[in-house]
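Peer 1: Sequence below, structure please.
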Amino acid sequence: MQLVLLACLPGALALLWQYGWGTLLQLLLTLAAALACEALVRQLRRQPVNNQQALFGIGAFAEGSALVSATLLALALPPYAPWWLPLTVSAFAILFGKSLFGGFGQNPFNPAMLGYAFALVAFPVQMSQWPAPGSGHGLLAALQQVFNLDSGLVDGWSQATALDSLKHNDRLTIDELFAGHPAFGRLGGRGTEWVNLAFLLGGLLLLQQRVIRWQAPAGMLGALFVVSLLCWNGSGSDSNGSPLLHLFSGATMLGAFFIVTEPVSGATSERGRLLFGVGVGVLVYVIRTWGGYPDGLAFAVLLMNLAVPTLERLATRSAGATQ
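Peer 2: Reported below is the predicted structural model:
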C-alpha cells in the first residue's frame, strides 16, 4: 500500500501542476470521509486494529485499502468539485464498495470505481466541470470554489475535455481540433497527456518493484491501442480518434496501472489478468466512442469485475488444454 501511494505521487503532482490546489482539496476530503466511514464500521463490528500492522503504523489507516481507494478516487474527480461531492462519493465507495461485503479482501467491485460511477450517474453536472489545463487557482480561490464561496468562478475556467470535445464534434477535422481547440495538446488532451505520462512513470515503478503484474496493464493498453487502430477512420470530422489520442487522454494510464491491477476485485491467474485487462480496454473504447460518457473507465472496470469468475474458468480451461 505504501508503494502504491508513492507511485501515485508523480500523477498527483502533475494534476497539481495543471489544475492547482483543487486536487489537494479533493484528496483531503475523500481521505477524511473514507477514514471516518471505515473507523465507524470497525467500531460497529468491534474490530480492533493492530497498530504494528497498520499502514505507516497509524491505527486509523488500518491496512491502508481505504486510504488507497480514497486517493485514487480523488485523483479521478474534477479538481474543483463542490465539497459535498468528494465526501459523498468517498463514503459511498467505502460503505457500499467495501464494508457492505465484509471489509478488506471481500469486495467484488473496485471501491474507487464504484464511487466514481455513482458520482457520474447521480451528479452529472458537477462531474462535467473540468478546468482548462494551466488555469489552476491559488489556494484561496480553490477554497472559494470547492466550498461554494464564489459560484461565479466556474464560468471563467471550465471547458469540455478532449474526449468530450471529440465525442460531440461533427464539423472539425482532427487536425483542426488539435490546432485550434484549447482542450487538445500534442498527443492527447492538453495537460492530461502529461498527467498520463506521470501515471505511466508511477506504474513502471510498481512493475519494477513487482507490486503489480504486467498482464492486466498490458492487456488493457494493448487492447485499447489495437481496437482504436482498427476503428481509426482518419482525421475527418467523424473520426473516433487515433490510438495515441486514446492512450494519452482521460484516465487511461491511471486505469491501466492503478485500477485494473486491484488484487481483490480483479482476476488472480495470469491468463485471467490478461483477459481482464483486454476486456477493460475494449469496453473503454466502446463507451468512449458509442456510449453516453466521454471516458468510461469506471463502467468498464465494474462490468469486468462481474465477469471475473467466468474469466478465471476460461483461463483454467485454457491452461488445462495447453498442458
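Peer 1: drop to CA atoms for contacts and neighbour counts, all remaining ones
Peer 2: Noted.
Peer 1: what comes up buried for the helix with the most length in the chain?
Peer 2: Longest helix of the chain, by residue count under DSSP state H: helix 297-322. Of the residues in helix 297-322, those with enough neighbours to count as buried (16 or more other CA atoms under 10 Å) are 297-302, 304-305, 308, 311-312, 315-316.
Peer 1: Proceed likewise with the subsequent sequence, for comparison:
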Amino acid sequence: MSVSLQCSPHGLRPNRVDRVMQEVLIALVPGVLAMVWFFGWGVLINIALAVSVALMAEAAIMLLRRRSVRTALGDYSAVVTAVLFAISVPPTLPWWLTLLGILFAIVLVKQLYGGIGYNPFNPAMAGYVFLLVSYPVAMTTWLAPNMLAEHTLGFIESWRLIFTNTLPPGVTWDALSAATPLDEMRGQLDRGLTIAEIGQSPLWGLFGGRGWEWVSAGFLIGGLWLLWRRIITWQIPVSMLAALALMAGLFWTLDPQTHPLPTFHLFSGAAMLGAFFIATDPVSACTTKRGQILFGAAIGVIVFVIRTWGGYPEAVAFAVLLMNIAAPTIDHYTQPRAFGHTRGRVNR
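Peer 2: Modelled structure (predicted):
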C-alpha cells in the first residue's frame, strides 16, 4: 500500500506575500484616484510605465539568477514597489527618469541584495531619493491641482509631455506647474511672511494644501483598511504620525506665526503615504513591537526636522531610509524577554 507523505505546515497561510501585496494595492486605490483627479492622467501613465519596467527588470534578474520568474512576479512585490515609486514622483516626470529610478530600485536596491526579504532599504524610496539628489529640478516640478491650474492636461497631452517633452501649443510651464504646499510654506517663511499671511493664498484648503489634503485623506483611508485587515500593525503609523504631530504642535504653540498647525504637516505632503505604506515595509522596518514604536517615532521627528530646517521641503523618503539603517540595532536592543526570564534571572 502506497502512503502519501506531506510536510508541514498543513494549515492555510492567510498572510502569503502575494495576498499581502494585493491588499496593499487595493488600499492604495483611494489615494491614487485622488491624485488622478487633482493632478491628471500623468499619474496613471507613470504607474503603467513603472510597473512594466519593474516586472521586466525583475524577470531579467530572475533569469540571470536561474530562479523562478513566475514565483518572483507572482508575489506582486515588484508591482507594489513600482506603484509607490510612481505616485511619489511628479506626474509629468520624463519617461527616462521614471525608467532610471525604478531600475535603480529593483535591480540595485532589491535584487543585488538577494531579492525580497533581504533588501536593507525601502526600494521605492531609495529610487526616489536617487532621482531627487541627481535631478532636483525635474523631481520638484509638480503640476498645480486642477482647480488652481491655468491649463489642465488631457491624456494625450500628458503622454506627449512625458515621452516627448512637448508642451501643448501656446502653453508654458508657468500655466501648468506650481510649488507644492511644503515648498510654498518654506519659501514664504524664508521671505519673512507669517503663517496668517501665507494662509491667505488660494493654495490652502481646510487642513493643508488644496488637493493635497484630499490625496492624504485617500491614503489615510487606505491605511485604515490595512489596519482593519491586519496587514499592518498600528505601532509604526501611529507612532510616526503622533511624533510628527507632537513636534509640530509644540513649535506651533511656541510660535504660531512661523510654524504651521500639525494638520498642515499631516495633510500637505507624504506623511500619510509614508506612515501606512512606506515605513511599514516588513523587510526594512523594525520587527519588535517596542522597536516599531521607536522606529516610527524617530521617522516622525526626522520628517519634522528636515521639513523645518533641512534643505528639502519633503522628508519622508530621507527619514525612512535613515531609520532603515538603524532598524537592526533597534531590534537588537528591543527584543522581548524570553518566557521564564525576568530581570536577568530565570524563574524556577
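Peer 1: Can you give me the TM-score here?
Peer 2: The TM-score (TM-score structural alignment, normalised by the length of the first structure) is 0.92; 312 aligned residues with a CA RMSD of 1.8 Å.
Peer 1: neighbours around the residue nearest to residue 244 of the second structure when sequence neighbours are not counted, how many?
Peer 2: Leaving aside its sequence neighbours, residue 244 of the second structure sits nearest to residue 300 (CA to CA, 6 or more residues apart in numbering; 4.4 Å). Residue 300 of the second structure: 31 surrounding residues under other CA atoms under 10 Å.
Peer 1: Likewise for residue 74 of the second structure?
Peer 2: For residue 74 of the second structure, the neighbour count with other CA under 10 Å is 14.
Peer 1: That one maps to what in the first structure?
Peer 2: Residue 74 of the second structure maps onto residue 62 in the first structure, with residues paired by TM-score structural alignment.
Peer 1: Repeat that for residue 302 of the second structure.
Peer 2: Residue 302 of the second structure maps onto residue 283 in the first structure, by TM-score structural alignment.
Peer 1: That match reaches residue 300, doesn't it?
Peer 2: Yes - Residue 283 of the first structure is within contact range of residue 300, at 5.3 Å (criterion: CA atoms under 8 Å).
Peer 1: Roughly how far does the equivalent of residue 131 of the first structure over in the second structure sit from residue 36 of the second structure?
Peer 2: Counting by TM-score structural alignment, residue 131 of the first structure lines up with residue 143 in the second structure. According to CA to CA, to the nearest Å, residue 143 of the second structure and residue 36 of the second structure sit 11 Å apart.
Peer 1: neighbour count winner among those two?
Peer 2: More neighbours surround residue 143 than the other of residue 143 of the second structure and residue 36, with 26 against 18 (other CA under 10 Å).
Peer 1: Please list all residues in contact with the more buried one.
Peer 2: 39, 90-92, 149, 176-178 (CA atoms under 8 Å, 6 or more residues apart in numbering).
Peer 1: Please enumerate the helices of the stretch 1-150 of the first structure.
Peer 2: Counting by DSSP state H, counting those that start in this stretch, the stretch 1-150 of the first structure has helices at residues 2-19, 22-45, 65-76, 84-97, 111-122, 124-127, 139-146.
Peer 1: just checking, what packs against the second one?
Peer 2: Based on contacts counted as 3 or more CA pairs under 8 Å, 6 or more residues apart in numbering; DSSP states H and E, the elements that helix 22-45 of the first structure packs against are helix 2-19, helix 65-76, helix 84-97, helix 139-146.
Peer 1: residues in contact with the shortest one?
Peer 2: By CA under 8 Å, 6+ apart, the surrounding residues in contact with helix 139-146 of the first structure are 20-22, 25, 80-83, 149-151, 153-154.
Peer 1: so stretch 243-255 of the first structure corresponds to what in the second structure?
Peer 2: Going by TM-score structural alignment: stretch 243-255 of the first structure matches residues 262-274.
Peer 1: Any idea how far apart the tips of that stretch sit?
Peer 2: 16 Å.
Peer 1: Show me what that stretch is in contact with.
Peer 2: 181-182, 207-209, 212-214, 216-217, 219-220, 223, 241, 244-246, 248-249, 252, 304, 314, 316-317.
Peer 1: Residue 291 of the second structure is in contact with residue 329, isn't it?
Peer 2: No - applying CA under 8 Å, one finds residue 291 of the second structure not in contact with residue 329, separated by 9.3 Å.
Peer 1: Spit out the contact partners of the closest residue to residue 303 of the second structure other than its chain neighbours.
Peer 2: The shortest distance from residue 303 of the second structure to any non-neighbouring residue, by CA to CA, 6+ apart, is to residue 315 (5.0 Å). By CA under 8 Å, 6+ apart, the contact set of residue 315 of the second structure is 302-304, 306-307.
Peer 1: Of those, which is the most crowded?
Peer 2: Taking other CA under 10 Å as the neighbour criterion, residue 303 ranks highest of the contacts of residue 315 of the second structure with 27 neighbours.
Peer 1: Secondary structure element for that one, which one?
Peer 2: Per DSSP states H and E, residue 303 of the second structure falls inside helix 289-309.
Peer 1: what's the average per-residue distance for that helix once overlaid on the first structure?
Peer 2: After superposition onto the first structure, helix 289-309 of the second structure sits on average 0.6 Å from its aligned residues (mean CA distance after the TM-score superposition for the first structure).
Peer 1: List of residues touching that helix?
Peer 2: Outside helix 289-309 of the second structure, the residues within contact range by CA under 8 Å, 6+ apart are 182, 186, 235-244, 247-248, 265, 275, 279, 285-286, 312-316, 318-320, 323, 327, 330-331, 334.
Peer 1: same thing with stretch 152-161 of the first structure?
Peer 2: 128-132, 135, 145, 183, 189.
Peer 1: Hmm, residue 48 and the match of residue 74 of the second structure touching each other?
Peer 2: No - contact criterion CA under 8 Å: residue 62 of the first structure and residue 48 do not qualify, at 9.4 Å.
Peer 1: before we move on, back to that, just name the closest of the buried residues of helix 297-322 of the first structure to residue 72 of the first structure, please.
Peer 2: The nearest member of those to residue 72 of the first structure, counting by CA to CA, is residue 298 at 11.7 Å.
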